[in-house]
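Chemist: model this:
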Amino acid sequence: MTSRPTPRADALDALPVRDAVPALLRALEDRGVAVLCAPPGTGKTTLVPLALAGAVGPSGRPPRRVLVAEPRRIAARAAARRMAWLLGEEAVGGRVGFTVRGERRVGRETVVEVVTTGVLLQRLQRDPELAGIDAVVLDECHERHLDADTAAAFLLDVRATLRPDLWLIAASATTDAEGWARLLGHGGQGGGPAPVVSAEGVSHPVEVVWAPPERPVRPPHGTRVDPALLDHVAAVVRRALREREGDVLCFLPGVGEIARVAGLLGAAGAEVLQVHGRAPAAAQDAVLAGAAGPAARRRVVLATSVAESSLTVPGVRVVVDCGLAREPRMDHARGLSALTTVRASRAAARQRAGRAGREAPGTVYRCWPEAEDARLPRFPSPEIAVADLTAFALQAACWGDPDASGLALLDPPPGGAMTAAREVLTAIGAVDGSRRPTDRGTRMARLGLHPRLARALLDGAREVGARRAAEAVALLSEEPPREYGDDLAAAWRTARRGTDAYSARWRQEARRLESAVSAISASRPSAHPAHAPGSTTPPGATPSGGAPAVAGDPAPASQPGPAESGGGRGARGGFGDDAVVGLVAALAFPERVARRRGERSYLMASGTGAELGEGSRLRDAPWLAVAVADRPVSAASARVRLAAVVDEETARTAASALYQRGEEVRWSGGDVVARRVERLGAVELAARPLGAPDPLLVRSALRDGLREEGLKLLRWSPEAVALRQRLAFLRREMGDPWPDVSDPALLADLDAWLGPELDRARRRADLERVDAGQALARLLPWATGDAVRLDELAPERVRVPSGSRVRVDYGQEQPVLAVKVQELFGWQETPRIAGGRVPLLVHLLSPAGRPAAVTADLASFWREGYRSVRAELRGRYPKHPWPEDPATAEPTRRTNARR
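Modeler: Model (predicted):
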């Protein structure tokens, strides 16, 4: 019998977390749940799982099988290799194994298996009891990935209903320990928050050097980062190489930024390496293995946030942090999901800085001003609050909780995002009318894909065969490099003949998907597991309801077609690459089928405009299936990143759920337009004039026209304008029952005053003939009897001492009576209106009708102001009377001399 390798005792004893293991075990034996807070480099990812499994530590404890869930594949592989090394084993697959998408290294002796959180979710859906597993460690839970939050909720459900003996540990270096303790306590034994166990790290000091750009840089928007910032980051890396010893780890938001900075560092005198999720596994392993020998060149490792957690990059003594990160965002109104560049959180900045002090004292260069540091968000945004929730909604439905209302989550899913997700799931036949998963939805969930891509794979396999559908979906599951171009079919051909890392990953994923769809289709899966926590389906029963009719699914969901089972040619099996990849992309994103409407300009079925880039080979296509698009900040249209040419038949087939045919009567181009229209969402397919439109639809269109263009569409005679001004005055001064005649009020209740006219009108010209004054009269308070007092309270004209009836101008803040001075002789009191509340503002005019004085107090004017007016005007107008005493003079409209 072969003896087991000897664990590396010195390395294990050097891990500070060992002192916290006894307290952690006691907490788990008492409550079954615990939160482990341990700084980077303490061994929480490697020693703790081995101790839980009984692979290290005191003998005599019963062995346990442990699952460790990591947020990323690179971290899962690295953690497994490190644990195997600590046990003295040469390779992974012995007592320590790992499973990530497309790769599994697990043996009969495996007691610790490291998986990604996505793999853990798939396993929970297949086997909610996690048979044979004794403990689950959710590592790096502070990152708040959606899969990790979902897995925690499912595991707490499992503990509460099926496996109270299952140990659950949430582990992180920087996290909301109290929040996680409350959450885990929800499923713990004994009530109250879960125990929090902290490990003190032997932290090496890390000096902070603030290195902001000398000149302002533009803030990031979308995925764009100001090149000036990247130039500055490259300069800081060179500075760090001059000023400090050891290797440099530089954090950047994405692959594009890494490539640019790598190009700028070509002559830096160091080996430049790249670590990101798309890098080949061999390249990632080389970075994590460290420099080969003491004479090796210094290294500069350019990394995304994958290097923040769970990974130790040997030799690093310096970190350069650009201060940016990428987070998912969902534009539900436009159906576009994309990554966006944001400021890194303080928690992420601490994690990044800690990489410099893992092995010795180090330095972090932060490329932002120290004054801005306190304004950074405390933690990253929880993915559940900002991301597309379609996959989450399907997971919850398959778990037996379609609304996710019974799941223990740190943050509840936003209602709007869940509604949008359920609409997608219903459209693709994944859930029924009661939001329960259909057989089809269960198959989708088991493919390990976003539901949209799962729909495209299942339906595409039936049409074009499993292999071709799998290859096309693999292109959609990981966006090809930018140099592949924006033509999806051309990218497919490039990937087939390519030898780069992307092509290798694409082939591996295509093989996985082909096997998965063939296996799922070979035997019809059971419906939602009857024994799953949260299920309301009785044992042995099947959730009611089948898949609704969706594009590309002519056969019932429970009867896979021949192509879906992996063989044969589907209906389109003889089509070329463009047709195949176009169909698959359209099946995945039916609301993104787009019709050309101008040079490089398209309209998607969702109603969002889309623009092709300069020089795109797709620019002459009449129809596109847009696979990848984003909408830059302040841009009116989305930017197409990847699309395939399709024909109208394919667009109609894939997006059949969006097809509409009917009468359309609306206000367009300044008039009522009545047509019989066929549409694919927002895309108009055909239209012809409608001779006798529904009067109710016409009335609605006219109302829309008034709200769009305003009340100027009506005929406003001087009398109508005057009436409106008088009513506005009474409303302002007296309130109810006088009506509000402002534009918003009138437009909000058109039927109340314009109803009969709207009934008779059919087009704009009819509105232009409407007498607005007559319509407004309907708003007078006839019911209360106040309408008869209109002329009393707001008279249209006022009789003055000369006998003239002078019109009152209500268009000013205070009503104005404009009259010649001679006509008011003898009038001592200023007239008042609105029941005596408001004095008229008297504009006293010269004989030529020009303002000579303004007063609201005539008595005061005769005493104090008249003398100066008389002195100024009597010489200019000698034929008009200018008595010294206007109070006793006779008012007149005439001159003194009558000839």
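Chemist: from here on, contacts and neighbour counts on C-alpha atoms
Modeler: Will do.
Chemist: check contacts around Gln660.
Modeler: Contacts for Gln660 (Cα atoms under 8 Å, 6 or more residues apart in numbering) come out as 678-681.
Chemist: which of the residues in the helix or strand in which it is found are buried?
Modeler: Taking DSSP states H and E as the criterion, the element that holds Gln660 is strand 659-668. Going by neighbour count (16 or more other Cα atoms under 10 Å), the buried part of strand 659-668 is 659, 663-667.
Chemist: Before we compare anything, build this one as well:
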Amino acid sequence: MRRSDDLDRLPVRSALPALRDALEGHGAAVLCAPPGTGKTTLVPLVLAGLHGGGRARRVVVAEPRRIAARAAARRMAWLLGEEPGGSVGYTVRGERVVGRHTRVEVVTTGVLLQRLQRDQELTGVDAVVLDECHERHLDADTAAAFLWDVRETLRPELRLVAASATTDAAGWARVLGGAPVVEAAGVAHPVETVWAPPARPVRPPHGARVDPALLAHVASVVRRALAERDGDVLCFLPGVGEIARVAGQLGDLSPFGGGDGVEVLQVHGRAPAAVQDAVLAPGSRRRVVLATSVAESSLTVPGVRVVVDSGLAREPRVDHARGLSSLTTVRASLAAGRQRAGRAGREAPGAVYRCWTAAEDTRLPRFPAPEIKVADLTAFALQTACWGDPDASGLALLDPPPAGAMAAARSVLTAVGAVSPDGRATGRGIRLARLGVHPRLGRALLDTDGAGAEVVALLSEEAPREYGDDLAAALRAARRGGDAYAARWRAETRRLRSLAADRAPSAPGPGAGDGAEETGAWDTANLSDDRMAGVVCALAFPERVARADGGSCLMASGTRAALAEGSALRGAPWIAVAVADRPAGSGHARVRLAAALDEEVALRAAAFLRTEEREVRWRDGDVVARRVRRLGAIELSSRPLSDPAPALVRAALLDGLRAEGLGLLRWSQEARGLRRRLAFLRLHLGDPWPDVSDDALLARVDDWLEPELGRARRRGDLGAIDAGRALTRLLPWASGRAGRLDELAPERITVPSGSAVRVDYTDPERPVLAVKVQEMFGLHASPAVAGVPLLVHLLSPAGRPVAVTADLASFWRDGYRAVRAELRGRYPKHPWPEDPAAAEPTRHTNARLRR
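Modeler: Next up is the predicted model:
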């Protein structure tokens, strides 16, 4: 039964005239419609002429997730009184429900990208609706850029709509060539905000980790919401693991739902289709729906009057330094918070319980981080290469891809033969782009000629954590499994085998290669599960091939990773790591999923990382020269090198000087003194006197340490170099100032007694003159060098300091009297005149003076 009245009551209906005008005039529009207005259901039906009259058109609706695509198609079909596959159908990876008369097809953005690569004109499609643009998924951004390119160059009649509840409308309008923004008024019911932070501070999320104390608090807030409010409760959590933990903590909820209790449902991308369908249909009893961000938009969960928001979300991150990609737990954005809260007001007034403070809310980011800024861009770079724009510079994107991430992506694609050195897609790259899996996994599928499809499917579908960290054991568990994951894995395996059997790539896009590039397939006949798992994992992640080293392993990328206690992989000499993360406070990674393999497989799979080189390094305190074979950072073998190149030896010696300091040279007392004098002159007079700090001397090695350094071969040779003699090369000989060294910074100065006393330049700010009191009698002003007064350390006849002064006249007047009173009885043989400023200086005793 057609439900036209339901369609006509949808609030977005009031925006349809403006939307039609925008599409007829500009050809593209940005539709901003609050949750619950019907943008996902009514707009495609109207554009297709399935409701409200109008010309029959074929419309493609792109959703960010499979669950949303299926739900949207089923909802539209129900409103038309049909089953999916009639006027409305859907296509997601591994599932296609479309008939001959389908006019609205709902697809995931990934499916749309593959379709665009096969048929850039989107033959037969009149309009495309990109739904939930605010989520800023990479596939959606890419699809929007490709679609605008198609409209500008091939299909000016193609209609485009970017639709979202909360988005950067101005940004999307700019991407679509200045498209009009059409806003639909919502009729959402009021939603009361209840701030429900934990009573005690919880640790912030780190990596994939969430403080268990926060999850326990979320469970308690769910119980509180059930007690205080009517209706079903929708609780947002960041991931599957957190959903399972909170579900386990909820326990018996019968007091809140009568005799039948409360039904707890878990909704996420890996949930069984039956559970997803149950959530989207009215329940017979009260429900608590624990969901990831899949329930933020597109889906209407009937009966929900309360939302409990943990305030967390998962976003992709790439650790380029360690070669790891993962999902990271972050604080959800303000836009996500609004979307989540809006779920409580879709059908009636509701409430949202936020598990943080109002003050924290003001510090949240406005929008989620765009995936193009934070995610692994390998698949994106392959898409743009196949499109004919390897660096994406000609695409209309809200945010440009980071240069570093694109360079890393191109490096991976070059290694797997997907792009040529200039970034153009090869024939192999075109095949990889058609597989619908990450290019790494596509490489493994093609190189095993489809025999590795089971393992590739296991890696692409993210196996449940309870399958363990051994990929081969996980494969056997999936085969035995009768759960929803196993069913989805089997379907994906069939899909991949079919694609691998089709060896002819579709027509390449502009600028693509000639399609001739292929790599040799592996002989996979009669391989055991363990060996097949190792081959596939090593082919997909060659830089994560790792050799065991005690309780951990070193990957070819240089990252060290640890296996869990009790892991079956601990005895394997080599492994290939598929999934790893970095625990909080740890300097190395933790292996989540890997496969054992032998050295032969490791060397072949990661052949492009194999090197053999002459290595001359400063190691363990001396120059070590070796011929080394490596697999990335993994040293395979080495043997001594008898004839190292002098330039390499010199570089190694320099590394040693930088690591251990210039103390490796021979510094006599005279050499140390010269360096201190030069430092004094540099500080007080500047150029042309040289900077003799460690950094400066190491930077000017060519100017002062040659040719001695060029003749050196080992640590002992450095110790034979006279550093003082070498330093004289830095003196300003050319200007003639070098000859004034002894005048400006003399080693010794003559004091009134006639003695030549050494000047201590250890502190270049204020050099020190240490001299006996009697030798300075009669001198009224403190001596100076280069215009800098010396700090005079006055000594007793026994050579012990008795006073320090930079002003002799003041000392004779004010300080000497106390020194005289203290010392003349102790040293009666030495003169202690009452007026030292007028006395004769001497270095002798009274008896010597009388003679």
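Chemist: what TM-score do we get after superposing?
Modeler: The TM-score (TM-score structural alignment, normalised by the length of structure 2) is 0.97; 841 aligned residues with a Cα RMSD of 1.4 Å.
Chemist: so the strand holding Gln660 of structure 1 matches what in structure 2?
Modeler: Under the alignment (TM-score structural alignment), strand 659-668 of structure 1 falls on residues 610-619 in structure 2.
Chemist: Apart from its chain neighbours, what residue comes closest to the counterpart of Ser503 of structure 1 in structure 2?
Modeler: Aligned by TM-score structural alignment, Ser503 of structure 1 pairs with Ala486 of structure 2. The shortest distance from Ala486 of structure 2 to any non-neighbouring residue, by Cα to Cα, 6 or more residues apart in numbering, is to Ala478 (5.3 Å).
Chemist: coming back round to it: the helix or strand harbouring the match of Ser503 of structure 1 vs structure 1, mean deviation?
Modeler: Per DSSP H and E: Ala486 of structure 2 is located in helix 484-501. Superposing on structure 1 and averaging over aligned pairs (mean Cα distance after the TM-score superposition for structure 1), helix 484-501 of structure 2 comes out at 0.8 Å.
Chemist: picking that back up, correct me, but the residue nearest to Ala486 of structure 2 touches Ala491?
Modeler: No: using Cα atoms under 8 Å, Ala478 of structure 2 is not in contact with Ala491, being 12.0 Å away.
Chemist: So if I had to pick from the two, which one is more boxed in?
Modeler: Ala478 (23 against 15; other Cα atoms under 10 Å).
Chemist: The more buried one: what's it in contact with?
Modeler: 458, 485-486, 489 are the contacts of Ala478 of structure 2 under Cα under 8 Å, 6+ apart.
Chemist: List the buried residues for the helix or strand encompassing it?
Modeler: For Ala478 of structure 2, the element it lies in under DSSP H and E is helix 471-480. For helix 471-480 of structure 2, the neighbour count (16+ other Cα under 10 Å) marks 471-475, 477-478 as buried.
Chemist: try stretch 715-725 of structure 2
Modeler: So for stretch 715-725 of structure 2, counting by 16+ other Cα under 10 Å, buried means 715, 717-719, 721-724.
Chemist: ok, now stretch 778-788 of structure 2?
Modeler: Applying 16+ other Cα under 10 Å to stretch 778-788 of structure 2 flags 778-780, 782-785 as buried.
Chemist: do stretch 100-116 of structure 1 as well
Modeler: For stretch 100-116 of structure 1, burial by neighbour count (16+ other Cα under 10 Å) applies to 100, 105-106, 110-116.
Chemist: related to what we said a few turns ago, can you list the buried residues of helix 471-480 of structure 2 in CSV and add distance to Ser220 of structure 2?
Modeler: Listed next are the buried residues of helix 471-480 of structure 2 as CSV, based on distance: Cα to Cα, whole Å:
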residue, distance to Ser220 of structure 2
Leu471, 37
Ala472, 39
Ala473, 37
Ala474, 35
Leu475, 38
Ala477, 35
Ala478, 35
